[in-house]
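J.: Okay, predicted coordinates and the sequence, questions at the end:
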Amino acid sequence: MESFLTRYLHGNTTQVHVRGSSFGPDDSPSRKHVGNTPPWLQKALERIIIRVPFPGAKETQLIQSLELTGIKIDFSIKGDPLISADAVAMLKKPEEMQFHMDVTQIEPHVFLYLDQSSEKPFATVQPNQPCPATTEEGNGIDLPLQTMRVKSKLVRAPFKVLPGGQKDFEAFLNRVFYGKKSKIYIRGTSDATVDSDFGHLNIKDLEFNGEIETKGLRGMQHPPPQINSITITKGHIDALQVQTELSIHSPADVDVNLGELNMALLYEGHVIGNTSIPELKLSPGLSNKLLVSAWLFGDNDYVTDFIGNYISKGTNLSDNNVTLTISGQHSNATRSVFLKEFLKHINFNVQAPPFDKEPLLADCQMYILSSTVIMSLRNPFNDIEMAINKINASATYEEYEVGTINANFEDRGEGWKNGPMKLPPPSCDNSEKHCTGVVVNSEKIPIATKKLGYEAIKKALGGSIDVSVASEVSVMIDKFKLNNLRYHQSNITAKVRKGF
């Protein structure tokens, strides 16, 4: 029966054999040979076999359409990507097929085409086992008679890129990543398990075609990703370890998991480090929060520039315009062989959030007679040690330059008693939610004053003035050394005293 029904639905004629029966239409099921057919004729009919061609269905497109929604693409595992989706097939039974059918399983073999005119598919999707299905028969109200709606789910079906299909596959990924909308086309066949009046049947190779239209990620720039926080966690000899939280809103309707990624980190077009994203998973319509680890390279001027611009306070250097670029230009950006070429061309910009920690400079105190200044500094970073090795700074009041200082605390020949200024981490409560910087006062540092600025200082004697400081410092963060770090800060309270 399965073979007959399969051939029938494909429109193929089947040769069937009709044999006479000893049981006539008027015979009683419980009493044989009771009816209008004579016994001798019944026996004669039993010996007659007639070969009759049974024509196939006139309408052979049983599956009118197949739609995939709620698509999830997972590249996180080694090997072929996996596809999950909700599948809805619309079936139309041939007019002559009046019996009930209930599709309980489908096993589709889907071929994907980049364009409607594509001659060859670039990939195929086939589940490892049949997919359970439910069937709604047409009732003539919300579903036309002689039609059926079959619903099923593809669960982590292997997505195989076909030989010669890599170029179209990458074009498909570009459509998903950069496009506002994207469309691909599907064709294929499906086996179906059916419960019917003729029993439990397996029907083979039912053809279908359709298309999949999805919303794209729009290059992850509408809106762009955001960095929620930046935290320096450890200073190594050759790298500064940083942890960030990244928010990426996905405007797409496709769930994409690119798996673990190792991306380059750029500042002003120059590589300053790399990032590790344990799992870049983007769920549709959500602000996806990703924890990202970064390592900033040592002995790199652009690392120094980035940190200086980021932590500077109240200057035009810190006007929320510190932008980083995350790029897939690394050759080892991913362990998925299918994503390597695609990721080489992926770049997205993220803007550093405002530096929300206490500023490095707390205040300072100037002594007129000795022409010296004591600087009060604090470490803004939790759980790490800081030390100021050198400082070269100039202070301005309004438009006047007040004076300049130059101190190398590592050089005992300059007379420094304590060496580099050690700044302990902030003092935090037990919950680690409320932390206060530990202020450390420097030794008295000679200051070379300017005439106009000096007049402003004398007028503030016994009180204070607000100055802006532009400095270049050498800093140790744990074992990581930052030379010539440019740090700017406005509105520093400078107390002015007469004595030595």
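T.: Yep, that arrived. What you are looking at is a predicted structure, and each value in this text was computed from that prediction instead of being measured.
J.: from here on, contacts and neighbour counts on C-alpha atoms
T.: OK.
J.: just the strands in the stretch 351-500 of the chain please.
T.: According to DSSP state E, counting those that start in this stretch, the stretch 351-500 of the chain carries its strands in the segments 361-367, 372-377, 386-397, 400-408, 421-423, 427-428, 435-436, 440-441, 445-446, 448-449, 464-477, 480-497.
J.: Now distance to residue 250 and mean neighbour count too, for the ones you listed, in CSV please.
T.: Supplementary listing: the strands of the stretch 351-500 of the chain in CSV, determined by distance: least, Cα to Cα, whole Å; neighbours: other Cα atoms under 10 Å:
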stretch, distance to residue 250, mean neighbour count
strand 361-367, 40, 20
strand 372-377, 42, 20
strand 386-397, 39, 20
strand 400-408, 50, 19
strand 421-423, 42, 21
strand 427-428, 36, 14
strand 435-436, 35, 17
strand 440-441, 46, 18
strand 445-446, 53, 18
strand 448-449, 56, 18
strand 464-477, 36, 20
strand 480-497, 36, 21
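J.: ok, structure two:
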Amino acid sequence: PAVAQSAINGSKMSITSANITSPQEDSFVMRMSGLVTDTGPFDAEIEMAGPIQVYSDGVLLGEMIMDPISSKAGVGAKLESSPTFRVTNKEGFGDFSGRMLRTESFTWTLDGQVNIIAMGMTLTGIRLRKEITMKGMGNFPGPVTVQSMRLTGGNPDYLVIEMVVGIISPSNVGISVGHVEMDAYYSGHRMGRVIIPDMVLKPGMNSVSSRMHYAPQDPSAVAAGRDLLSKYVMAQDSVMGVAGTEDSTTIQSLRPALQAIRFTTVVPGLRNQPLIKQA
């Protein structure tokens, strides 16, 4: 066991890409790809003896049972696993999700027990403790662009404006958030609600389909809204802001991250396209 423990201690684990899908109130699916290197001179099968606990900055976030890892002597192993991550600390995970969105990188500490099968023997009670660093979203440092915008309908309460927004994520972690809503602002006045029916952010450029319920309320907001629409019709660009709110998502553990979203985008004026979408 001491030799096996030494081999585990000396090995290195890295995640090259990850994808968070199927978010629920207390769980999600975490698909991970990566490498395990410096595993020693023997072929070995590494099986999880139970859930692997996940920490960030010393705070327990949750746990997951990773798939077995097949290691080759002198080569290491490819890490391919799609475990269900069970959130056991909603407040802690909420704080972490906010940091993941704001920072350029974050580190997870994995801690648990594994069994090692090698040379016809099964060794139990081996501790796996590894730190893995992944890229954060850095508060979306690239320009957020409105790729298209078109009035598609409305009712006495609001106009419906369909938009496709370009968002660049520098992270190597993709995430599916589900239904998201945020507030839109122009010249410091709330213009309405931006609704993203199924928000998915993958690494790199994302074209996110959304719709805005344009409904400025007080007189000053109505006046600002007229200015915004006037500039749009006259082919003049405008700058709008988007901000997350406490009710941007129904998933409690993701609320701190979405509530912290703040960005501005240039709304291009109407150029060579119809204002109203044809039926």
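T.: Good, I have the coordinates. All figures in this text were calculated on a predicted structure; none of them were measured in a lab.
J.: What separation do you get for residue 91 of structure 2 and residue 26 of structure 2?
T.: According to Cα to Cα, to the nearest Å, residue 91 of structure 2 stands 11 Å off from residue 26 of structure 2.
J.: What helix or strand is the counterpart of residue 78 of structure 2 in structure 1 located in?
T.: Mapped onto structure 1 by TM-score structural alignment, residue 78 of structure 2 lines up with residue 151. Per DSSP states H and E: residue 151 of structure 1 is located in strand 147-161.
J.: And the contacts of that strand?
T.: 80-93, 103, 105-106, 122-128, 131-138, 169 (Cα atoms under 8 Å, 6 or more residues apart in numbering).
J.: switch the cut-off to 7 Å
T.: Contact with strand 147-161 of structure 1 is made by 80-93, 103, 122-128, 131-138, as judged by Cα atoms under 7 Å, 6 or more residues apart in numbering.
J.: just the buried members of those residues?
T.: Buried by 16 or more other Cα atoms under 10 Å: 80-85, 87-93, 103, 122-127, 131-133, 135, 137-138, out of the contacts of strand 147-161 of structure 1.
J.: ok, residue 72 of structure 2 - contacts?
T.: So residue 72 of structure 2 contacts 42-44 (Cα under 7 Å, 6+ apart).
J.: hey, where'd the helices end up in structure 1?
T.: Assigned helices in structure 1, in chain order: 2-9, 39-46, 166-178, 301-311, 340-343, 451-459 (criterion: DSSP state H).
J.: ranking the ones you listed by burial, who's on top?
T.: helix 301-311 (a mean of 20; mean count of other Cα atoms under 10 Å).
J.: So which bit of structure 2 is that helix matched to?
T.: Using TM-score structural alignment, helix 301-311 of structure 1 lines up with residues 223-233 of structure 2.
J.: residue contacts, residue 18 of structure 1?
T.: Counting by Cα under 7 Å, 6+ apart, residue 18 of structure 1 makes contact with 49-51.
J.: what's the answer for residue 158 of structure 2, then?
T.: By Cα under 7 Å, 6+ apart, the neighbours of residue 158 of structure 2 are 213-215.
J.: if I look at the most centrally placed residue in structure 2, how far off is residue 55 of structure 2?
T.: Structure 2 has residue 175 as the residue nearest its centroid, 3.6 Å off, counting by Cα atoms, centre = their mean. Distance of residue 175 of structure 2 to residue 55 of structure 2, computed by Cα to Cα: 19 Å.
J.: got it, and residue 204 of structure 2?
T.: From residue 204 of structure 2 to residue 55 of structure 2 the distance is 26 Å (Cα to Cα).
J.: Look at these two and report which has more neighbours.
T.: For residue 204 of structure 2 versus residue 55, neighbours defined as other Cα atoms under 10 Å are more numerous around residue 55 (20 against 13).
J.: number of nearby residues for residue 337 of structure 1?
T.: 12.
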